[in-house]
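Trainee: The sequence isn't on hand, but the structure is:
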């Protein structure tokens, strides 16, 4: 048993080291962007770079520039594996690693969705600021940079990354489109489409931005109406997800020996682990259904 304990402890440390390396992947790129920005130069071959899936996940959640939060999540993952090993041995450790990975992904995804909602709420005001800058006689690019400096995070962080991509030689429309793909924002895709259309075919940028603001406002009203109509469905999904866990906790509190027999048999930990996995899958399915509403 001691061999398995040391092996799983080593595995946890290795997983943490691998995750730290994953967090460090974005640092060289960010440092290079800062160097080019300070020098006022851009490489001739620079294009809007498409980040990988892991980098997209961290960029969407805002953890790419907040390494302390990333390390905290890694600690949660390792603790889940170690606690599982202490309570249920090897099966518990394996279950802890799987559930810890799911917990880490869930925390990052929740953080990303929270930032996405904030960006969506900031976009209409941002585009209105761009429209006012165009009315004052600025170009579309300068008006957008001025509006980006006046807005708040997280939209400010997104626009600063877009500006770095443009300063490195990319196109403004392509950089906005890539930012929309990273954050899964249909509203930002609409802004990017308007910018690309204006840069390619010309026309009144102010009228175009006014139309974009109107479309964003209308989309926001429709989303609020849909959210109000589906409120009962979301509450039902939350109740279905919490009810099994609540019943299990109540049973343990009222009769602690109820689950003790499972822990005393060789098959007991596997049965409990299977129940936890199925419950986690059920919560995942309900969460995916709620995302579509």
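Mentor: On my side now, so go ahead. Owing to the predicted nature of the structure, the values given are computational and were not obtained by experimental measurement.
Trainee: can we go C-alpha only for contacts and neighbour counts from here?
Mentor: Will do.
Trainee: Distance from whatever helix or strand residue 83 lives in to the middle of the chain?
Mentor: Here residue 83, judged by DSSP states H and E, is contained in helix 67-135. Centroid displacement of helix 67-135 relative to its chain, using Cα atoms, centre = their mean, to the nearest Å, is 6 Å.
Trainee: now for that helix, which elements pack on it?
Mentor: helix 2-24, helix 53-61, helix 140-150, helix 155-167, helix 186-201, helix 205-229, helix 268-291 (3 or more Cα pairs under 8 Å, 6 or more residues apart in numbering; DSSP states H and E).
Trainee: any idea of the angle that helix forms with helix 186-201?
Mentor: 50 degrees (axes from the mean of the first three to the mean of the last three Cα atoms, to 10 degrees).
Trainee: can you state the direction angle for helix 67-135 and helix 2-24?
Mentor: 20 degrees.
Trainee: residues contacting the nearest residue to residue 119 once chain neighbours are set aside?
Mentor: Excluding its sequence neighbours, the residue lying closest to residue 119 (Cα to Cα, 6 or more residues apart in numbering) is residue 155, at 5.3 Å. Contacts here follow Cα atoms under 8 Å, 6 or more residues apart in numbering; on that basis residue 155 touches 118-119, 122-123, 148.
Trainee: I only care about those that end up buried; give me the PyMOL line for that.
Mentor: Selection of the buried residues among the contacts of residue 155 in PyMOL, burial being defined by 16 or more other Cα atoms under 10 Å:
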select buried, resi 119+122+123+148
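Trainee: Give the burial count for the nearest residue to residue 216 once chain neighbours are set aside, as a bare number.
Mentor: Among residues not flanking residue 216 along the chain, residue 124 sits closest, at 6.1 Å (Cα to Cα, 6+ apart). Using other Cα atoms under 10 Å, residue 124 is surrounded by 22 other residues.
Trainee: Help me confirm that residue 124 comes into contact with residue 217.
Mentor: Yes - counting by Cα atoms under 8 Å, residue 217 is a contact partner of residue 124 at 6.7 Å.
Trainee: what about residue 106, how many neighbours?
Mentor: Residue 106: 13 surrounding residues under other Cα under 10 Å.
Trainee: What separation is there between it and residue 243?
Mentor: For residue 106, the distance to residue 243 equals 20 Å [Cα to Cα, to the nearest Å].
Trainee: Same question for residue 18.
Mentor: Residue 18 is 36 Å from residue 243, by Cα to Cα.
Trainee: before we move on, what about residue 227?
Mentor: Where residue 243 is concerned, residue 227 sits at a distance of 23 Å (Cα to Cα).
Trainee: who are the neighbours in contact with the nearest residue to residue 186 once chain neighbours are set aside?
Mentor: What sits nearest to residue 186 in space, not counting adjacent residues and going by Cα to Cα, 6+ apart, is residue 180, at 6.9 Å. Listed by Cα under 8 Å, 6+ apart, the contact set of residue 180 reads 186-189, 192.
Trainee: Got another one to weigh against that:
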């Protein structure tokens, strides 16, 4: 009887060990599959973004750099603030590459918009000199600086392989998120369909865009103090919290280890996000 009980107990333990091993194996396979899927999605998205912004970089190395940054910030946050710090550092490291790509895209778009009035004036002069629209766009692609020259080079390459010019200009509008391109595309498409003096239209559009850029520059200069104050107000609670944590680590650690501390942090984060949104709405004036 004792032998049967021992055998049954041994079998139960063996079954439990097998179940645990299978669970660990399945979990490992699932995590590996999820990691591979995330890596593939990251590489594809990063490759598309880099190509669109004409940045020569290896997406695989960027993924490895992102992993190293995640490990570094996560460990640093854990050493400074515990589990909550590790979580914050990991989230920031995951979001940082996307924020960097978005920043470079916005900067490239802003540079393109500032270059567009001079390019339209050059195109208008070329049309008045007797060149056709295709020859004028070719001059823009060879004599204008990047990124404007890069975008018009793509437009001409697509036009030469048989794609309609209107479609190529529309796709350039999709790559460059700028309403100024809508005006240029509309002027060119209307002129190609119903005729008219395209040179005068482009010159008037260029003058309008120059005035708009001049006004936006004045607004940026006048609202720069408000943006600086927004950054100071946004960083001040984080700085004060860090100083208090260094002075009273036991009391401040309750914010990261107790449920009511997490609620306080969530309320603070929501209020700071609302404040940042309101400041952004105040200082961003659409012309």
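Mentor: Ah, there it is. Values in this document were obtained by computation on a predicted structure and should not be read as measured data.
Trainee: quick one: TM-score?
Mentor: The TM-score (TM-score structural alignment, normalised by the length of the second structure) is 0.70; 255 aligned residues with a Cα RMSD of 3.8 Å.
Trainee: one step back: which one of the contacts of residue 180 of the first structure is nearest residue 264 of the first structure?
Mentor: Set against residue 264 of the first structure, the nearest of the contacts of residue 180 of the first structure by Cα to Cα is residue 186 (53.1 Å).
Trainee: The closest one corresponds to which position in the second structure?
Mentor: In the second structure, the residue matched to residue 186 of the first structure (TM-score structural alignment) is residue 179.
Trainee: among the contacts of residue 155 of the first structure, which two are most distant?
Mentor: Between all members of the contacts of residue 155 of the first structure, the farthest pair (by Cα to Cα) comes out as 118 and 148, at 14.7 Å.
Trainee: so who does residue 164 of the first structure touch?
Mentor: Counting by Cα under 8 Å, 6+ apart, residue 164 of the first structure has contacts 33, 37.
Trainee: quick one: the counterpart of it in the second structure from residue 163 of the second structure, how far?
Mentor: The alignment partner of residue 164 of the first structure in the second structure, by TM-score structural alignment, is residue 157. Going from residue 157 of the second structure to residue 163 of the second structure by Cα to Cα gives 9 Å.
Trainee: what about the spatially most central residue of the second structure, distance to residue 156 of the second structure?
Mentor: By Cα atoms, centre = their mean, the second structure has its centre lying nearest to residue 102, at 2.3 Å. Distance of residue 102 of the second structure to residue 156 of the second structure, given as Cα to Cα: 26 Å.
Trainee: Could you pull out the buried residues of stretch 72-92 of the first structure?
Mentor: Across stretch 72-92 of the first structure, burial judged by 16+ other Cα under 10 Å covers 73-75, 77-82, 84-85, 88-90, 92.
Trainee: which residues are contacting it?
Mentor: For stretch 72-92 of the first structure, contacts defined as Cα under 8 Å, 6+ apart pick out 4-5, 8-9, 12-13, 15-16, 19-20, 93-97, 99-101, 103-104, 269-270, 273.
Trainee: From those, list just the buried residues.
Mentor: 5, 8-9, 12, 15-16, 93-97, 99-101, 103-104, 269-270, 273.
Trainee: And the counterpart of residue 93 of the second structure in the first structure, how far from residue 73 of the first structure?
Mentor: Correspondence of residue 93 of the second structure to the first structure, assessed by TM-score structural alignment: residue 100. Residue 100 of the first structure is 9 Å from residue 73 of the first structure, where distance means Cα to Cα.
Trainee: Find the nearest non-adjacent residue to the equivalent of residue 206 of the second structure over in the first structure, please.
Mentor: Matched by TM-score structural alignment, residue 206 of the second structure corresponds to residue 213 in the first structure. Closest residue to residue 213 of the first structure apart from its sequence neighbours, by Cα to Cα, 6+ apart: residue 124 at 5.5 Å.
Trainee: What of residue 128 of the second structure?
Mentor: residue 199 (6.4 Å).
Trainee: residues contacting that neighbour?
Mentor: So residue 199 of the second structure contacts 123-125, 127-128 (Cα under 8 Å, 6+ apart).
Trainee: are any of those residues buried, and which?
Mentor: Buried, going by 16+ other Cα under 10 Å: 123-125, 127, out of the contacts of residue 199 of the second structure.
Trainee: What lies in contact with stretch 134-147 of the first structure?
Mentor: By Cα under 8 Å, 6+ apart, stretch 134-147 of the first structure touches 126-127, 129-131, 133, 159, 163, 172, 205-206.
Trainee: Pull the most distant pair out of those residues.
Mentor: Longest span within those, Cα to Cα: 163 and 206, 20.3 Å.
Trainee: What does residue 122 of the first structure correspond to in the second structure?
Mentor: Matched by TM-score structural alignment, residue 122 of the first structure corresponds to residue 115 in the second structure.
Trainee: Let me see the contact set for that match.
Mentor: With Cα under 8 Å, 6+ apart, residue 115 of the second structure has these contacts: residue 148.
Trainee: Now do it against residue 234 of the second structure, distance only.
Mentor: With Cα to Cα as the criterion, residue 115 of the second structure and residue 234 of the second structure are 33 Å apart.
Trainee: just residue 249 of the second structure next, same as before
Mentor: Taking Cα to Cα, one finds residue 249 of the second structure at 22 Å from residue 234 of the second structure.
Trainee: again, but for residue 152 of the second structure
Mentor: Going from residue 152 of the second structure to residue 234 of the second structure by Cα to Cα gives 40 Å.
Trainee: So which of the two has more stuff around it?
Mentor: residue 152 (22 against 15).
Trainee: I figured the more buried one was touching residue 144, is that so?
Mentor: No - applying Cα under 8 Å, one finds residue 152 of the second structure not in contact with residue 144, separated by 9.6 Å.
Trainee: wait, doesn't residue 143 of the second structure sit right on residue 152?
Mentor: No - if you go by Cα under 8 Å, residue 143 of the second structure and residue 152 don't touch, sitting 10.9 Å apart.
Trainee: Can I get the helices and strands packed on helix 67-135 of the first structure in TSV including distance to residue 35 of the first structure?
Mentor: Listed next are those as TSV, based on distance: least, Cα to Cα, whole Å:
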stretch	distance to residue 35 of the first structure
helix 2-24	18
helix 53-61	20
helix 140-150	19
helix 155-167	11
helix 186-201	27
helix 205-229	32
helix 268-291	40
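Trainee: Looking at those, spot the one closest to residue 39 of the first structure.
Mentor: helix 155-167 (10.7 Å).
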